[in-house]
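A.B. asks: Need a 3D model of the sequence below.
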Amino acid sequence: MREYDSETLHKVQSIELSILSDFIDLCNKYDLAYFGMAGTGIGALRHGGFIPWDDDIDVALPRNDYEKFLDLVAIEFGDKYEILNCETNSNYPLMSTRMILRGTKFREYALRNIDCNFGIFLDIYAFDNIPDDERLFKKQARDAFIWSKLLILRSVSHPVLPFGGVKGKIITLACVIAHSLLSFFNVSKTFLYKKCYEASTRFRDMNDSKRLDYLCDTTPYSNIINRKDVFPLCLRSFENLEMSFPNNLDNYLRGMYGDYMTLPPEEKRKNHYPYELDFGKWA
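C.D. replies: So this is what the prediction gives:
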């Protein structure tokens, strides 16, 4: 992890909080369900806000509310924010969405060669229905995982891996080969996105689904959450804001991280230190 100076990190966090504030206002105005997730949830419980070295905010919505939100941002905040995802720019290699503050730049090292207008952002994830039948779920998870990773490898030859050593070298080599083949055969990025979207939303009409998941993470199983642990949502403090979180946030986070209340050693602390950063008029 590369470290920010304290002034720069505080400025990044301050702008992200202003984006989050607008996000919350829009969700509340239109009665859209959202919740803080992952590191944002840890920050809320362990620190009352940001994890001290963290530089992003992660929020999620159930798929239907997620898609409504994307339509509403253009109507309500089109002059202030840009929505970046595979629908708005086929070069974007992730299945998440970024709500980007116009006039800023925030380009991560891993994405420095991607032809997208990256700026200071809020990370937004769609949580999809997953079936109770484990056989059907494993097929959905496998399909979404494979297509999402191929989407990344179509644009990125050396993705960030959660491990090193011999295993890391072997997988890096496999990624380089896959990237080369996808590029050589000019596999459509839009095609890869649509295949992943189909897998992720395969059970969107399953109204009695007991679980939700963001299927396109490092593994398709790390974000599984029981619907009863999400709803009803509860409000918690995050810095100077009140935002929604799953009602059983502890259970969700322990499923992802284990003992998340213990600070990780310095070598395992992560951020998104930028290759390019410009606050624009928001400096």
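A.B. asks: Going by C-alpha atoms from here, please, whenever you check contacts or count neighbours.
C.D. replies: OK.
A.B. asks: Now do the strands in the protein.
C.D. replies: For the chain, the strands defined by DSSP state E cover 35-36, 58-62, 81-84, 97-101, 105-108, 121-130, 211-213, 225-226, 234-238, 241-245, 274-278.
A.B. asks: would CSV of the ones you listed with distance to Ile15 be doable?
C.D. replies: What follows is those, written out as CSV (distance: least, CA to CA, whole Å):
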stretch, distance to Ile15
strand 35-36, 17
strand 58-62, 14
strand 81-84, 12
strand 97-101, 9
strand 105-108, 12
strand 121-130, 9
strand 211-213, 28
strand 225-226, 29
strand 234-238, 14
strand 241-245, 13
strand 274-278, 12
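A.B. asks: Phe145: which of the ones you listed is closest?
C.D. replies: Judged by CA to CA, the one of the strands of the chain that comes nearest to Phe145 is strand 211-213, at 12.0 Å.
A.B. asks: next one: the closest one to chain centre, how far?
C.D. replies: Relative to the chain's own centre, strand 211-213 is displaced by 15 Å; criterion: CA atoms, centre = their mean, to the nearest Å.
A.B. asks: Let's compare: structure for the following, please.
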Amino acid sequence: MQKYCILFEYTKIITTFAHMKTYNTGETDDDLRREYNPEGSNLRKAQLRLLDMAVYLQTTAKKIGVPCRIDGGNVIGALRHGGFIPWDDDIDFVVDYKDFHRLCRYLKDHPHPQYVLQDNETDKGFYKEWAVLRDLKSREVSHDAADSHDRRTAEAMKFQGLHVDIFPYEGYMIPWLQRFAAKLSVNVNMLFAGVHPWLAQAGYDVLHYAVFPVFRIIGRIFGNRDNCMHSYGAWFYEQLPREALVPHKDIVFEGKTFEGPADPDRMCRVAYHDYMNLPPKDKRDRHKIDIEFL
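C.D. replies: Purely as a prediction, here's the structure:
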């Protein structure tokens, strides 16, 4: 019993010191929680729903033997805050391109009662080169102007709840070709989605089934196996060395254990540089949406 009491007291001390950490801006984790995502707030409710979705996705991927890891700002959040960046409202996962379609197929063939896999097969208003796990019991409400590209493309989609992005990821990537691929995909989405659906679908089909497979072949011939990026057509351009990413290493996020990159510190330093410092308040990327729970 004494051993457990000592362990409990030690845990309390560690937790207290974690909350006493002062960032470069003079703020602590407690300050950030009070300002952005206090318990019971809409944002905190959204984060906890996303966390449940992430646990479901990770469990499903492990069940079928697909390595699937958290990515991007969620890795920063895990290292810096132990979970969500306080003002953040999304979760990103990445899957090796060779496993991506198998995971998506399984999620579609074995549907969850509340979460749905959204891609161009399940939602003809979705024209992106990645997939999304959507919550059916919430809705993202945009603050963008009614005629804005972002709002129009979002409202063209069938599923509009809280979402977890699932990105295919691969080596042999040619950076300038990926930028060109992203511009092509962005234009299909921004110019045609919600306005000319048949053009959007035609553009998506040409890119997805013809252009991007050719880019992938070019990458296999001229690219570097260890230069890893989001797959052709995704709207992200970070280049990361393979050894920083695989094999996956466990990382704790909001008290849950997920697969993370092999070297999360190196990944964040390459992609985000001085990631342990907080950005100024006016640079904190807060999405222009509200969450309605249904």
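A.B. asks: Overlay the chains and give the TM-score.
C.D. replies: Superposed pair, TM-score by TM-score structural alignment, normalised by the length of structure 1: 0.76. Supporting alignment: 246 aligned residues with a CA RMSD of 3.0 Å.
A.B. asks: Phe50 of structure 1: which of the strands of structure 1 is closest?
C.D. replies: Taking these one by one with CA to CA, strand 234-238 is closest: 7.3 Å.
A.B. asks: average gap between that closest one and structure 2?
C.D. replies: Once fitted to structure 2, strand 234-238 of structure 1 is off its aligned match by 0.5 Å on average (mean CA distance after the TM-score superposition for structure 1).
A.B. asks: In that strand, which residues are buried?
C.D. replies: Buried residues in strand 234-238 of structure 1, counting neighbours by 16 or more other CA atoms under 10 Å, are found at Arg236, Ser237, Phe238.
A.B. asks: so where in structure 2 does it end up aligned?
C.D. replies: Aligned using TM-score structural alignment, strand 234-238 of structure 1 spans residues 249-253 in structure 2.
A.B. asks: The matching stretch: how far from the chain's middle?
C.D. replies: Centre-to-centre, stretch 249-253 of structure 2 and its host chain are 15 Å apart (CA atoms, centre = their mean).
A.B. asks: and if you look at stretch 239-252 of structure 1?
C.D. replies: Computed by CA atoms, centre = their mean, the separation of stretch 239-252 of structure 1 from the middle of its chain amounts to 16 Å.
A.B. asks: List of residues touching it?
C.D. replies: Applying CA atoms under 8 Å, 6 or more residues apart in numbering, the external contacts of stretch 239-252 of structure 1 come out as 21, 24, 34-37, 41, 48-50, 223-225, 229-237.
A.B. asks: Please say which position in structure 2 Asp115 of structure 1 maps to.
C.D. replies: Using TM-score structural alignment, Asp115 of structure 1 sits opposite Ala156 in structure 2.
A.B. asks: these two touch, right, that match and Met190?
C.D. replies: No. Applying CA atoms under 8 Å, one finds Ala156 of structure 2 not in contact with Met190, separated by 11.0 Å.
A.B. asks: how close does Met276 of structure 2 sit to Gly77 of structure 2?
C.D. replies: 9 Å (CA to CA, to the nearest Å).
A.B. asks: Out of those two, name the residue with the larger neighbour count.
C.D. replies: Comparing Met276 of structure 2 with Gly77 by other CA atoms under 10 Å, the one with more neighbours is Gly77, at 20 against 17.
A.B. asks: mind listing the helices for structure 2?
C.D. replies: Listed in chain order, the helices of structure 2 (DSSP state H) span 2-20, 29-36, 42-63, 73-80, 97-109, 149-155, 175-192, 197-206, 212-222, 264-272.
A.B. asks: Can I get those in a markdown table including distance to Phe236 of structure 2?
C.D. replies: Formatted as a markdown table, the helices of structure 2 follow (distance: least, CA to CA, whole Å):
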| stretch | distance to Phe236 of structure 2 |
| --- | --- |
| helix 2-20 | 32 |
| helix 29-36 | 26 |
| helix 42-63 | 21 |
| helix 73-80 | 13 |
| helix 97-109 | 15 |
| helix 149-155 | 17 |
| helix 175-192 | 8 |
| helix 197-206 | 18 |
| helix 212-222 | 15 |
| helix 264-272 | 11 |
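A.B. asks: now for those, which one comes closest to Arg284 of structure 2?
C.D. replies: helix 29-36 (10.9 Å).
A.B. asks: Report all helices and strands that that closest one contacts.
C.D. replies: In terms of contacts (3 or more CA pairs under 8 Å, 6 or more residues apart in numbering; DSSP states H and E), helix 29-36 of structure 2 is packed against helix 2-20.
A.B. asks: so what's the closest residue to Tyr214 of structure 1 other than its chain neighbours up against?
C.D. replies: Nearest residue to Tyr214 of structure 1, sequence neighbours excluded (CA to CA, 6 or more residues apart in numbering): Phe127, at 4.8 Å. Residues near Phe127 of structure 1 by CA under 8 Å, 6+ apart: Ala60, Leu61, Pro62, Arg63, Leu212, Asp213, Tyr214, Leu215.
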